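> Need the 3D shape of this:
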Amino acid sequence: MNQDAPLQPETSLSLALAVVASSSAPIVLLDGDLRLIAASTSFYRAFRIDAHKATARKFTRIGDGEWNVAQLSALLSATASGLAEVHGYEMDLRRPGQDTRRLVLDAQMLDYADTTQVRLLLTVTDVTDALVAAKVKDDLLREKAILLREVQHRVANSLQIIASILLQSARKVQSEETRNHLKSAHSRVMSIAAVQQQLAASSGGEVELRSYFEQLCRSLGASMIYDPEQLSIDVNVDKTLTEANISISLGLIVTELVINALKHAFPKHRKGKITVDYHATGKDWTLQVGDDGIGMPTGEIDVKPGLGTGIVEALSNQLAAQITVADAMPGTNVSITHQHHIAEVDRTAV
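This is a model prediction of the structure:
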């Protein structure tokens, strides 16, 4: 017996019928006139069709005529003629007294031994439940986004109220030290409020650092610079978008460094400028806050530990970044640098 001999037509048809009948997916076998030769039990059950009444009938006439769709008939006829194949054809199946179902159909002409008999294999997928589930998911995500934006608006407004109270309190107290502490607290609160405002305005949960830093520095200047002609804050930031938690950390670092410069770099009403610079290349980034003030003290640098210093160090560690303090001659420049490959090595070594 020649093992390479093609199957006889009867054998091929029997095999096709066996495959169709045993399929767990809705499958229909049609002849060249689009009459139903066989269908899987899953097809009859899913679409409530009487198998005995459907066999040998035109596919468009099975059931209560719900399959009699002109465009589908034309596509199946073109497939039977070898002119086309049906891929991903979508239709709504409407039946009296039943919910409309969304179906996706694929059809192709079978290639087997009997070339005189045309056979079409039609598969039917009911995607109604999947579409409903997807719509429910989209609706939930949309509702969640609306609620999140509302929460962010409320949080930003609440923070601004707190900041306003702190600033009013700073103006009323007699102690200069207490006033400075209250102003610093006000600036820190405004830093977080600015992030919340940016998040509320964004659609993807990311913050554009340029507009965030500009807004933050405007707030710092308004609350801590008495004469804008005397002192100014310049912002030079690229168009980086970053995650909310990272932007909060960066904003707090900027706040602490700018406050520190405003407090110490320009004594006795000295004129000057503070510059905030941020640029990223891939996953690497550098944040710099510099000033043209009196500069670093000569000799041994005396770094007095305090809340601001602790915040900058803690946040830099959290961001896996290195702090560098340099004499800008004149002034001081503080760089916070994150190099992704070094951070990854450090992370895996822990």
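> drop to CA atoms for contacts and neighbour counts, all remaining ones
Fine.
> immediately after the strand or helix carrying Leu159, which helix or strand?
With elements delineated by DSSP states H and E, Leu159 resides in helix 128-172, which encompasses its position. Sequence-wise, the next helix or strand downstream of helix 128-172 (DSSP H and E) is helix 176-201.
> Just the residues contacting the next helix or strand after that following helix, thanks.
Helices and strands here follow DSSP H and E; after helix 176-201, the next one along the chain is strand 206-208. Strand 206-208 has contacts (CA atoms under 8 Å, 6 or more residues apart in numbering) with 195, 198-199, 239-244, 247.
> Could you do stretch 59-71 as well?
With CA under 8 Å, 6+ apart, stretch 59-71 has contacts from 30, 34-36, 48-50, 53-54, 73, 93-95.
> List the buried residues of stretch 26-44.
Buried residues in stretch 26-44, counted by 16 or more other CA atoms under 10 Å: 26-32, 34-44.
> neighbouring contacts of it?
17, 20-25, 46, 49-51, 54-59, 76-77, 80-81, 117-125.
> hmm, try it at 7 Å
17, 20-25, 50-51, 54-59, 80, 118-125 (CA atoms under 7 Å, 6 or more residues apart in numbering).
> Now list the buried members of those residues.
Buried among these by 16+ other CA under 10 Å: 17, 20-21, 25, 51, 54-55, 57-59, 80, 118-125.
> hang on, the earlier thing: take the buried residues of stretch 26-44 and keep only those in strands.
Judged by DSSP state E, strands contain the following of these: 27-31, 36-39.
> now, which of those sits nearest Asp327?
Ile27 (77.7 Å; CA to CA).
> what's the spacing between that closest one and Arg94?
Distance, Ile27 to Arg94, using CA to CA, to the nearest Å: 19 Å.
> With Gly272 instead?
76 Å.
> which of the two has more neighbours?
Between Gly272 and Arg94, Gly272 has the larger neighbour count (other CA atoms under 10 Å), namely 18 against 15.
> distance of Asp238 from His279?
Asp238 is 6 Å from His279, by CA to CA.
> Quick check: neighbours shared by these two?
Common neighbours of Asp238 and His279, using CA under 7 Å, 6+ apart, do not exist here.
> Can you name every helix or strand that the host helix or strand of Tyr89 contacts?
Assigned by DSSP H and E, Tyr89 belongs to strand 86-93. When contacts are defined as 3 or more CA pairs under 7 Å, 6 or more residues apart in numbering; DSSP states H and E, strand 86-93 packs onto strand 101-109.
> does Glu66 count as helix, strand or coil?
Of the three states, Glu66 takes coil according to DSSP: H, G, I helix; E, B strand; the rest coil.
> burial count for it?
Other residues near Glu66 number 15, with proximity taken as other CA under 10 Å.
> do the same with Ile342
Other residues close to Ile342 by other CA under 10 Å number 12.
> And stretch 237-257, what's buried?
237, 244, 247-257.
> can you check stretch 45-53 too?
Ala51.
> chain center to it, what's the gap?
Per CA atoms, centre = their mean, to the nearest Å, the displacement of stretch 45-53 from the mean C-alpha position of its chain is 45 Å.
> and for comparison, fold this next one:
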Amino acid sequence: MTGRRQATLVDAIVETVREPMLVLNRELRVVAASRSFCQTFTVNPRDTRGKLLYDIGGGDWDIPELRLLIGKILPERGAVENCEVEHNFRAIGLRTMRLNARHLVYARGARTNILLGIEDLTRERIRQRTQDEMLQEKDVLLGEIQHRIGNSLQIIANIMLVKALSVTSDETRRALTDAHDRVISIAAVQHCLHAAAPGGQIELIRYLNELCEAMSQSVISNRQAIAIEVVGSRARVSCTTAESLGLIVAELVINAVKYAFTKGNMHGRIRVCYTAHADDWCLVVADNGVGQPESDAPTTAGLGTGIIRALAERLGAQVKTVRNEHGTTIAITHAAAGSDDAARMQPAAPRRTGRAAARIEG
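Predicted structure coming up:
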């Protein structure tokens, strides 16, 4: 193929390309430039042909990274792919480009040219930066909203407590106290979940441990010697699952503190245990209190029981309860179809000195 026919062929090919593209000879002089290249980088087509690559645009293309790619990496590797370069052009400002280069061989023994493709990523990178900034602003705003929600819940809880202390009706006082405890538990769940969840999933045991520490400071009085222990698998769960499990634990801890240690047990212990294997998991909250008789327990239609069962149902789990003289054990189990691993994962209740531990029964 003659040099003129070769140049005509190159021009015809380049004219069909929509992306910025240059064809260079071995001396790195421009053989052809696509229309998109000239439009994108505001270059006159007449000022490109035959010009040294690094002299285009009055020296705008004398880019150190480009010299390295064309002068060293391309001869060594035969091709340059997806190399991102950022450069400030005098006429159009800062641009982010993805460069691809390779040798263009027309026929065996013929002289080779270099095909240089340039993809302008500037708008895409601006969109990405804008999106990242918006996400950061959203996180800041969400954190501020959660902080204000937490403060509002604390104020509401304090108002309920003051009202509970001032009313004369025992029934009203109990209702306000129960409402106060639940507001406190929701505030604790919200605070701990926000603190422990920078991403889509969190380590559940760490979250439950922080939650129980917050609960122990808010619902256990100085007159009660009650310890809360959190143990189990270091599994990660979604924030939605953690929120539901946290609300269950908060409700059960409140019930244990209020009802399990009413007969002078000075060394109360509440044990929260979460174990998981594959898709099966088991959450157990057990106490070594007096073992509340059914006649004194909240009725099965009570608000607390309804909350626990509704949350368990949302998780696709079942609730099992054992109450006796050794304490109360409540297990929430989730078993995948055809699996009985969750039943085997249920642990024993905490022991009192010299007394047998209550266990979960079917």
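> Restricted to strands, list the buried ones among the contacts of stretch 26-44 of the first structure.
Going by DSSP E, the strands hold 119-125 from these.
> With distance to His341 of the first structure added, can I get those in JSON lines?
Below are those laid out as JSON lines (distance: CA to CA, whole Å):
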{"residue": "Arg119", "distance to His341 of the first structure": "60"}
{"residue": "Leu120", "distance to His341 of the first structure": "57"}
{"residue": "Leu121", "distance to His341 of the first structure": "55"}
{"residue": "Leu122", "distance to His341 of the first structure": "54"}
{"residue": "Thr123", "distance to His341 of the first structure": "51"}
{"residue": "Val124", "distance to His341 of the first structure": "51"}
{"residue": "Thr125", "distance to His341 of the first structure": "48"}
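> Where do the helices of the stretch 201-350 of the first structure begin and end?
209-224, 244-264, 307-318, 340-349 (DSSP state H, counting those that start in this stretch).
> Using JSON lines, lay out these together with distance to Val86 of the first structure.
Converted to JSON lines, those look like this (distance: least, CA to CA, whole Å):
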{"stretch": "helix 209-224", "distance to Val86 of the first structure": "50"}
{"stretch": "helix 244-264", "distance to Val86 of the first structure": "47"}
{"stretch": "helix 307-318", "distance to Val86 of the first structure": "56"}
{"stretch": "helix 340-349", "distance to Val86 of the first structure": "50"}
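> how many other residues sit next to the closest residue to Asn324 of the second structure other than its chain neighbours?
Leaving aside its chain neighbours, Asn324 of the second structure sits nearest to Gly291 (4.7 Å; criterion: CA to CA, 6 or more residues apart in numbering). Gly291 of the second structure has 21 neighbours, counted by other CA under 10 Å.
> Gly291 of the second structure matches what in the first structure?
Structural alignment (TM-score structural alignment) places Gly291 of the second structure against Gly295 in the first structure.
> Surely that match is in contact with Thr332?
Yes. Assessed by CA atoms under 7 Å, Gly295 of the first structure is found in contact with Thr332 at 5.0 Å.
> which one of the contacts of stretch 59-71 of the first structure sits closest to Ala222 of the first structure?
Distances from Ala222 of the first structure to these, taken by CA to CA, are shortest for Leu93, at 64.9 Å.
> Now for the closest residue to the closest one other than its chain neighbours, how many residues are close by?
Nearest-residue entry for Leu93 of the first structure: Arg101, 5.1 Å, with adjacent residues in sequence omitted and distances by CA to CA, 6+ apart. Arg101 of the first structure: 15 surrounding residues under other CA under 10 Å.
> Arg101 of the first structure and Glu90 touch, don't they?
No. Using CA under 7 Å as the test, Arg101 of the first structure is too far from Glu90 to be in contact (10.4 Å).
> Dead centre of the first structure: give me the residue that sits there.
Gly204 (5.5 Å; CA atoms, centre = their mean).
> Counterpart of that one over in the second structure?
Match for Gly204 of the first structure (TM-score structural alignment): Gly199.
> Same check on Ser247 of the first structure?
Counting by TM-score structural alignment, the partner of Ser247 of the first structure is Ala242.
> Next one: Thr55 of the second structure relative to Ile63 of the second structure, how far apart?
That one is not Thr; residue 55 of the second structure is Asp. 10 Å.
> before we move on, what about His194 of the second structure?
Going from His194 of the second structure to Ile63 of the second structure by CA to CA gives 47 Å.
> likewise Ala310 of the second structure?
64 Å.
> Next up, the contacts around the residue mapped onto Ala156 of the first structure from the second structure.
For Ala156 of the first structure, the aligned residue in the second structure is Gly150 (criterion: TM-score structural alignment). Gly150 of the second structure makes contact with 187, 191, according to CA under 7 Å, 6+ apart.
> Recalculate using a threshold of 6 Å.
Ala187 (CA atoms under 6 Å, 6 or more residues apart in numbering).
> tell me the contacts of the aligned partner of Leu99 of the second structure in the first structure?
In the first structure, Leu99 of the second structure lines up with Leu105, judged by TM-score structural alignment. Residues near Leu105 of the first structure by CA under 6 Å, 6+ apart: 88-89, 123-124.
> of all those residues, which comes closest to Asp138 of the first structure?
Nearest member of these to Asp138 of the first structure, counting by CA to CA, is Gly88, at 22.8 Å.
> for that closest one, what are its contacts?
Counting by CA under 6 Å, 6+ apart, Gly88 of the first structure has contacts 104-106.
> Of the residues you listed, which are still contacts in the second structure?
Listed in the original numbering, these still in contact in the second structure are 104-106 (both residues aligned by TM-score structural alignment, their matches' CA atoms under 6 Å).
> Now distance to Arg218 of the first structure too, for these, in CSV please.
As requested, these are arranged in CSV below (distance: CA to CA, whole Å):
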residue, distance to Arg218 of the first structure
Val104, 57
Leu105, 60
Asp106, 61
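> Would you mind finding the match for Val30 of the second structure in the first structure?
Under TM-score structural alignment, Val30 of the second structure pairs with Leu36 in the first structure.
> Look up how far Ser77 of the first structure lies from its match.
14 Å.
> cool, and Arg119 of the first structure?
As for Arg119 of the first structure, its distance to Ser77 of the first structure is 11 Å (criterion: CA to CA).
> For these two, list the residues in contact with both.
If you check Arg119 of the first structure and Ser77 against CA under 6 Å, 6+ apart, no residue is contacted by both.
> What is the nearest of the kept ones among the contacts of Gly88 of the first structure to Ala326 of the first structure?
The closest of those, once distances to Ala326 of the first structure are taken by CA to CA, is Val104, at 66.3 Å.
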